[in-house]
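> Sequence and predicted model, in that order:
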Amino acid sequence: MYPTIDVENTKNKLSTVLSEYYIQRVELGEVHPDLEDKIQLFISAKKLEGLSPFTLDNYLMELSMFADIVKRKAEDITTADVRMYLSQDGNIRMSTIRKKSSVLKSFFSWLASEEYIKRDPTTNIKAPKDEYRLPKSLSIEELELLRES
């Protein structure tokens, strides 16, 4: 019913093919080297586009924080991973989440356009709404001055 497999022959073929590659195990808890490489390529590309050193430093810092949390190959990162990263700290302002989201969207759209990844995991992530701030009301003294004028 099942086909017979020549185990020795298969091992030899596999050994021959794998001998052409350098394979290194990624330990749990480490940032995947693939993601680090992709971040460096992205920063280099943006440097050539003429972005300011300040912007490049911010991009690198934000992407490094993301890589420290996610710890996966770039092509294995999902929308859920990005959402988890953006929502992990409930005490940050919406403007900070918007900045983080913007950097990640830029990075992953660049990876997709350069064909390093097949699908951009940030396409379904929408920018958070602006925080609504109540207008500052006039004090009693200011109201009285306004009434008298």
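It's in.

> CA atoms for contacts and neighbours, from now on please.
Noted.

> What strand or helix carries residue 101?
helix 94-113 (DSSP states H and E).

> Okay, buried residues for that helix please.
For helix 94-113, the neighbour count (16 or more other Cα atoms under 10 Å) marks 97-101, 103-105, 107-111 as buried.

> Check which helices and strands it sits against.
If you count contacts as 3 or more Cα pairs under 8 Å, 6 or more residues apart in numbering; DSSP states H and E, helix 94-113 packs onto helix 33-48, helix 53-70, helix 79-87.

> ok, second structure coming up, stack it against the first:
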Amino acid sequence: MTDLHTDVERYLRYLSVERQLSPITLLNYQRQLEAIINFASENGLQSWQQCDVTMVRNFAVRSRRKGLGAASLALRLSALRSFFDWLVSQNELKANPAKGVSAPKAPRHLPKNIDVGRYESAAGY
């Protein structure tokens, strides 16, 4: 059993060396995973084995309440699922507690109407 930070550092090293992700992508993963480390520490977790679906859901709810947008929350949960999948592959976890947790749907925006006159002038009529 290793501490929370050590596992994240090992995962980031894996992403850098094995997957050869760009420095910007690594920084994004690091930021997202630091947020869950902070949340886990605040809730008394000593290791990732103590993390369950309820904790992941609570983390998502808290992130949303702090103003994180739907797309950003989806990114955060994706990074978390990927990290937990890696922990499962390393035999550190039996199952991925973030597997069934999904982010809220991002709002869709309809295209703006175009004025017929503008369309005709753009089309050369």
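Here it is on my side, so go on. Only a predicted model underlies this, so the values are computations on that prediction, with no experimental measurement involved.

> TM-score, when you put one on top of the other?
The TM-score (TM-score structural alignment, normalised by the length of the second structure) is 0.79; 114 aligned residues with a Cα RMSD of 2.0 Å.

> returning to what we had before: any idea which helix or strand comes after the helix holding residue 101 of the first structure?
helix 140-148.

> quick one: buried residues of that following helix?
For helix 140-148 of the first structure, it's none, nothing buried (16+ other Cα under 10 Å).

> Over to stretch 58-71 of the second structure?
59, 60, 63, 64, 70.

> before we move on, the earlier item: run the chain-centre distance for the helix holding residue 101 of the first structure.
For helix 94-113 of the first structure, the distance from its own C-alpha centre to the chain's C-alpha centre is 7 Å (Cα atoms, centre = their mean, to the nearest Å).

> corresponding residues in the second structure for it?
Per the alignment by TM-score structural alignment, helix 94-113 of the first structure matches residues 70-89 in the second structure.

> circling back: which of the buried residues of stretch 58-71 of the second structure lies closest to residue 104 of the second structure?
Closest approach between the buried residues of stretch 58-71 of the second structure and residue 104 of the second structure, by Cα to Cα: residue 70, at 5.8 Å.

> Report how many residues lie close to the equivalent of residue 102 of the second structure over in the first structure.
Matched to the first structure by TM-score structural alignment, residue 102 of the second structure sits across from residue 126. Number of residues near residue 126 of the first structure (other Cα atoms under 10 Å) recorded here: 11.

> swap in residue 59 of the first structure?
The burial count for residue 59 of the first structure: 23, using other Cα under 10 Å.

> What's the separation between it and residue 17 of the first structure?
Separation of residue 59 of the first structure from residue 17 of the first structure (Cα to Cα, to the nearest Å): 38 Å.

> residues contacting the residue positioned nearest the centre of the first structure?
With distances taken as Cα atoms, centre = their mean, residue 104 lies nearest the centre of the first structure, 4.1 Å away. Applying Cα atoms under 8 Å, 6 or more residues apart in numbering, we find residue 104 of the first structure in contact with 63, 122.

> returning to what we had before: just name the closest of the buried residues of stretch 58-71 of the second structure to residue 8 of the second structure, please.
residue 59 (17.0 Å).
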